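Enquirer: One predicted model, sequence on top.
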Amino acid sequence: MSLRRSNFFAKRILPALLAAALAPGLSHAFEPFVVRDIRVEGIQRVDAGAVFSHLPVRVGDQFSDDKAGEAIQRLYSSGFFSDVSLEIDGDVLVVNVVERPTIASVTFNGMRDFDSAALSKSLAQVGFGPGRVFDRSMLERAEFELKQQYLAKGKYGVEITPTITPLPRNRVGVSFEIFEGDLAKIKEIRFVGNEAFSQGTLENQLELTTSGMMTWYTGTDKYSREKLEGDVERIRSYYLDRGYLEFSAEPPQVTISPDRKDIHITFTLHEGKPYSIRKVGLAGELLGLEDKLQPLLGVKEGETFSAEKTNDTAKAITDYLGSLGYAFANVNPNPVLDSDTQEADLTFYVDPGNRVYVRRIQIGGNVRTRDEVIRREMRQNEAAWYDSNSIRASRDRVDRLGYFNEVNVTTAPVPGSTDQIDVNVDVKEKPTGMINLGVGYGSTDKVMLSAGISQDNIFGSGHTLSLQVNTSKTNRAAILSHTDPYWTLDGISKTTSLYYRRTKPYENSYTDYSTYHLTAIGGGLNFGVPISEYDRIFTGFNFERNTLELNEDNPSGVSKAYKDYVDEYGKTTNSVVFNVGWSKDTRDSALAPTKGSYTRLSADISTMDLKYYMFSAQQQYYMPMGRSFTLAFNAMADWGKTYGSKNFPIIKNLYAGGIGSVRGYDGASLGPRDPNSGDYLGGSRRLVGNVQLYLPFPGASRDRTLRWFLFADAGQVSTEDKQYCYDGGTQYHVEDPCGWRYSAGIGLSWQSPLGPLQLSFGRALNAKDGDDKQAFQFQIGTAF
């Protein structure tokens, strides 16, 4: 006797209906009997035990038509079989099955935008992958998932064609042929319902943009579902920061053109009205700290409600409680709206939780770096009250070491304790040994080549050892240095260095040969003493031997200033230069700062053959102006003088002109000129001031490393007693060479893969007769 149902019914009739339909039809097919044995036939991969586990009957049980219907339903629902039948051989139940094939492999052809491993993982999450049972419905789900991945990237023209290849042992290979098509770009962004703010204002808040001049580089015109969701939140935050507490936005409508190349996005907004603050208060468990918490309220009565200020206030209170040991403090702002007066009463509910202390600081992930290198940067101590400020400072200090790709500092409650936590510092080390080769080009130094080898974390000790070799048109240098950042337990650093430098004159418009060569060989020992998280005092000394060689092949063209120097000091001099200084750096970034300041003061005093002193100062300040603009100020001042009877040594002169000082003038051209050779001599006194307004590059407003700027520069180079500050005579006439020079212009800065790139087009505003001007200037790579 045979009981069979086709695959068609198994896939399209609900299992419950199948069982109900089978049961009546089988009631007269056979008489119930006691099963003496169960035999399974047709299995290849599926274990017989898996079949037995789905049967509602066991050996020794009575088998009826109801059990037969239930058995077929269960075996089909397992998904292992494409066909199932039951036969009765005496009192033996025979189960015949036809297994579904399994997927042996999944491959992708024509795919460029995704990694195959990432897509395979995505398909595995929907139940499709090698080792899984092949099913047409699962194949359709896999196709849908692949398309969703491409649609999220804006590839609306994608076409996916699966190919099924039968393989031995009831297996199949699945290959997806993918035609990715062109990327759909954002053609239009529209806002509906906006009355308080213009279309342009709201567009400036979005990360996604329409196609523009630089979107080929930034990619902001490429549609992304994740970015769109982020933009909705940015619009919401923009309104909430301006008091629109009843603001809401409908899900954006995204449409695509018939050719699947252009995307149109529509935001539908419901603005409401702005609310002002009527009353601000604190509630909850305040621990008697009202007088300490009240000044932290950044939201004031009478002003327009701001979600940003509200969140900042909540964070300030949380951080303050965290600094007192309340690691799990929670502050919830609750605005109560009065729609009649458009006012809100804002209350901050404070729940400090338990005060806790740190039981243990645990370091993990460091394979090469010693624990002590990380622990000495920690400002949070074990067995001390938890301090959120110290935790944050510790994390930043470990990150600034530069030894790790990732630094994560987390806290975990100690099991069984309500007042203890552990601090876990997990790091991911990066290669700290580096061999670098570099090529740069500048309008002053021309081609610049560099090579070096360095080890920032030698033997995991935190010490740095490096050798750098640089060469350009005017300079050659080789520097060997070693730094111990914790020479003492208090964090005093020690740097030892040896160096070799060879310099020749900056190129001028009068000569095409070098009138001298200066060779400097020396070494130094310098120390840095931290006095706060941002301040550092440095001091040390350098010994230097200088040898000046004049070009005697053309006596009439030999530089008079350098000939006078040789007559006064001789060709070779030895000197020990002592230095002391202080620096403070609060900038938010060293590459593309938008706020903060940098200050540096230093003094050098030279002894032995060269007796002089030099005072230097620099001040930078970055002022954010709105979301995308930054106003930057820079001022430098240097003042040198001898304390003996001789003139200031010309080999220690300072230069200005070109990128880094006063643009629009030839590099190093400001100041005195030599009357014989026309060489740029520089001077012992230098003043430079710069004002620069950074603006986002069109189409790249989110990329802080690509910016254009407007600038105004001013500078002056002179010498003690105005030596050589005359016009230089008829041949090398320069009017007022030691006077002020001004310039203004436009430029572009970019942190390119080849190094920092800066372009400028400057106009000399008060150029004098004989000045060497250079309107277009650029620098790529790091100058020496």
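Expert: Alright, I've got the coordinates. Residues are numbered from 1 along each chain as shown.
Enquirer: Could you use CA atoms for every contact and neighbour count after this?
Expert: Noted.
Enquirer: Give me the three-state assignment for the nearest residue to Pro252 once chain neighbours are set aside.
Expert: Leaving aside its sequence neighbours, Pro252 sits nearest to Phe267 (C-alpha to C-alpha, 6 or more residues apart in numbering; 4.9 Å). Here Phe267 takes the strand state, with states given by DSSP: H, G, I helix; E, B strand; the rest coil.
Enquirer: Tell me how far Leu465 lies from Lys155.
Expert: 49 Å (C-alpha to C-alpha, to the nearest Å).
Enquirer: For those two, indicate the residue with more neighbours.
Expert: With neighbours defined as other C-alpha atoms under 10 Å, Leu465 and Lys155 compare such that Lys155 has more, 24 against 19.
Enquirer: Can you name the residues that contact the closest residue in space to that one that isn't next to it in sequence?
Expert: Spatial nearest neighbour of Lys155, chain neighbours left out: Leu183 (4.9 Å); criterion: C-alpha to C-alpha, 6+ apart. Counting by C-alpha atoms under 8 Å, 6 or more residues apart in numbering, Leu183 touches 154-157, 222, 261.
Enquirer: Then Val427?
Expert: 363-366, 404-408.
Enquirer: Drop anything exposed from the residues you listed.
Expert: Among those, those scoring as buried are 363, 366, 404, 407 (criterion: 16 or more other C-alpha atoms under 10 Å).
Enquirer: hold the first one in mind and look at this next one:
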Amino acid sequence: MTRSPTRRLLALALASALSAPAWAQFAPPAATPSSPLPAPAASPEAFTVSDIRIDGLQRISAGTVFTYLPIERGDTVDQPRVAAAIRALYKTGFFEDVQIGRQGGILVVTVKERPAINKLTITGNKDIKTEDLSKGLKDIGLADGETFDRMDLDQVTKELTRQYNNRGKYNVEVTPTVTQLDRNRVDVTITIKEGKAAKIRHINLIGNEKYEEKYIRDDWESREHNWMSWYKRDDQYSREKLDGDFEKLDQWYLDRGYVDFARDSVQVAISPDKRDMFITAGVTEGEQYKISDVKVSGDTVLPREEVEKMIFVKKDQIFSRRVLQATTEAITAVLGNIGYAFAQVNPVPDVDREKRTVGIDFQVVPGPRVNVRRIVFKGNNRTADEVLRRQMRQFEGSWYSQVAIDRSKIRLQQLGYFETVDIETPQVPGSSDQVDVVVNVKETTSGSFLFGVGYSQLSGITTSIQLTENNFLGSGNRVSVAAQRSSYQKRYDFSFMNPYFSDNGMALGYNLWWREFDYSDFNVAQYSSNSGAAQAIVSLPITEYDSVSALLGIDTNEILAFQGTTPQVIVDYIDAVGNRTFHSWRAQLGFSRDTRNNAIFPSSGTAQRITVESTLPGSTVEYYKIEYDFSKFWPLGQALVLNTRLDLGYGDAYGKDFTRTLPDGRVVTASGLPFFENFYAGGVSSQGRLRGYVDNTLGPRATSVFGFPQPIGGSLKTIGSLEMFFPKLFDSNAARISAFLDFGNVYKDVDSFSASEFRASTGVALLWRSPMGPISISYAFPLRDKVGDETERLQFTFSGGL
């Protein structure tokens, strides 16, 4: 087990406190400027104390000394009692020197105070956090305002050096500096030069005859220097890490039946410059053992035949400690889910070395059935307890269930309100059959606030304000308000969602928005629109992981085309419909399944959603859209998580086509998905994400009368990505780096689909959940780009949702 720096310093404190102080002699005190009297004569004879005088005090009051001094006026003292008084004053830790003498009948106590620490400063430390160091130093009395003891400082210096040596840093320099100040005070500075960790140049196993070393060391954390060491740092020597690898070595052989396996010797050598490490281990493999018999004993609680079905160990199999452990965990988990929180399953081996066999007896000790007394939440300073409690699947007053507790943790993580969630189950004092469930959370930003002022030649001064809060006032409700205004654009949005409108988890929300675009961005076709909508949303969970949703709303969209600049296909569509204002009754049905272990930065699980949206009969244009979004996270180890994502969309008209003959004799037709509902691709937005290309610029383009090609989107969207996350690159739960490959495109319709038109890009991205909101920054290299594509390598979004 790895011991933390704090625990080591606590042990050091105990050792320091038990060190015996030096005894002063029963001798006359030396004369000092504050006590100019002549030194009293020493006397080994007992005498009665008529008075007590304290000399040498500066900061400490005489009353404090009298509190610890075991002698009072009128006492008769002799040499042993004076020695005991000196020990008592030394034990206070306040004094560097204590002498006791007499002047007639007056007992004279002369002390030299230890200085007080004015300020303690630690610099240069990276491997050991400052807060951990400061806490450990405070535990042994090295802190601001405490009494300074040089012996403690020397011991801390040695301990820190040893700590860094265990981390492979043998060039570390720990330099304490003590600066004397007035009024018997000191400043203490501990300067640490950590240096670089020694690198493992060679690992050698001796005695492994049945298996090659490369297979044995496949999952070791300690590795020889290799091309990935810059990232994994697996070539840096650490004693704790090496000890863990040797435990894996033992496990490796025991999993393959070598019961008598032993490590004979371990040698760790370091180069003269203390930069290279050489590790050699001698082993004895022994013989391979098989299972001779398997049985279950003890109080199984459940029918014995049910417990026997959980046993993975079979007669005549090769012995494997891993299989034994899996069996004990399986039985323990089942008992834990029905209330036996402290159940134990002990596999007792019966080794026959002559026959090379092992018999296993699984002894079941269920312990008392445990009830959950109380569920307590800590760390939710802003979020109401009710918001957390409704996510719990473990309930107060019910039997303990480890499955319910594990699921509760995942549901809390999926809220997105917390950086970390930890659940403890301490036993109720004085009770063997009750536990409390203590949920410790660390809150993080659950929303974003954005205010901006900008200027461009196109739009002039632009002001925008947006407030999004997923945990409004700690209630768990989601509220979003946004307003943006410029000389060409006005936009107002409001949305509200109550995820627990009813006790059974039904969610109810509303969307209201109004948008006026006098001139669109250059990234999409140029036309103006005035649009607004009012929508109601209902969502209902149907299983622990699945939910269905429905939306019903009404919207209006007025399109204004500009002769000469708007693409001709858009002008013809509006002319064919014969109405520039589109009114719609809109309905949407959705199904989603989410098994991710975390809503912010998941490392496993799947999230998928399918939605079918349609305008209802009687709308100006009758059409439908189908979208499917799939995302799966594959944990490839502690340092790697692979995300595979697919984003598909398709839309078409289901009502009649519009055909008109214009005054100039041209016949125009409006069919298929309306142009203002087209899918777009390119950029870093969550819909149609294909980094490395300018937002919304991929796919079909159309020209205006003036011949300027403009993106108009398409009715078919096919986007995919492979993204490798490196969650351990930063020591933070709020940021991570990824490497990605994005691919896909949008097409006019299904008949236009061609894989040869796929665009692709690769690059790296930084995802950071900052205090002001989520930030995504990517640097991409476009692949398969063609003439006319608009590329952009560096892209970022703020509060765009990670």
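Expert: Arrived safely. Remember, predicted model here, so these are calculated numbers, not experimental data.
Enquirer: Need the TM-score from the superposition.
Expert: Once superposed, chain against chain, the TM-score is 0.75 (TM-score structural alignment, normalised by the length of the first structure); 722 aligned residues with a C-alpha RMSD of 5.0 Å.
Enquirer: distance of Pro333 of the first structure from Gln294 of the first structure?
Expert: 14 Å.
Enquirer: So between those two, which is more surrounded?
Expert: For Pro333 of the first structure versus Gln294, neighbours defined as other C-alpha under 10 Å are more numerous around Pro333 (18 against 13).
Enquirer: Touching, the more buried one and Asp345? I think so.
Expert: No. In this structure, Pro333 of the first structure is not within contact of Asp345 by C-alpha atoms under 8 Å, at 10.3 Å.
Enquirer: the helices in the stretch 351-500 of the first structure, which residues?
Expert: Here the stretch 351-500 of the first structure has its helices, by DSSP state H, counting those that start in this stretch, at 371-375, 388-400.
Enquirer: got a markdown table for these, with mean neighbour count and distance to Leu75 of the first structure too?
Expert: Shown next, in a markdown table, are these (neighbours: other C-alpha atoms under 10 Å; distance: least, C-alpha to C-alpha, whole Å):
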| stretch | mean neighbour count | distance to Leu75 of the first structure |
| --- | --- | --- |
| helix 371-375 | 17 | 59 |
| helix 388-400 | 18 | 57 |
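Enquirer: Now render these as JSON lines, adding distance to Asn554 of the first structure.
Expert: Formatted as JSON lines, the helices of the stretch 351-500 of the first structure follow (distance: least, C-alpha to C-alpha, whole Å):
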{"stretch": "helix 371-375", "distance to Asn554 of the first structure": "58"}
{"stretch": "helix 388-400", "distance to Asn554 of the first structure": "53"}
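Enquirer: and Tyr150 of the first structure, which of those helices is closest to it?
Expert: Tyr150 of the first structure sits nearest to helix 388-400 of all the helices of the stretch 351-500 of the first structure, at 36.2 Å, using C-alpha to C-alpha.
Enquirer: From the contact counts, what lies against that closest one?
Expert: For helix 388-400 of the first structure, the elements it packs on are helix 307-323, strand 404-413, judged by 3 or more C-alpha pairs under 8 Å, 6 or more residues apart in numbering; DSSP states H and E.
Enquirer: with the second structure superposed, average distance for the last one?
Expert: When the second structure is overlaid, strand 404-413 of the first structure sits 4.1 Å from its aligned residues on average, using mean C-alpha distance after the TM-score superposition for the first structure.
Enquirer: what's the angle between that strand and helix 388-400?
Expert: Counting by axes from the mean of the first three to the mean of the last three C-alpha atoms, to 10 degrees, strand 404-413 of the first structure lies at 160 degrees to helix 388-400.
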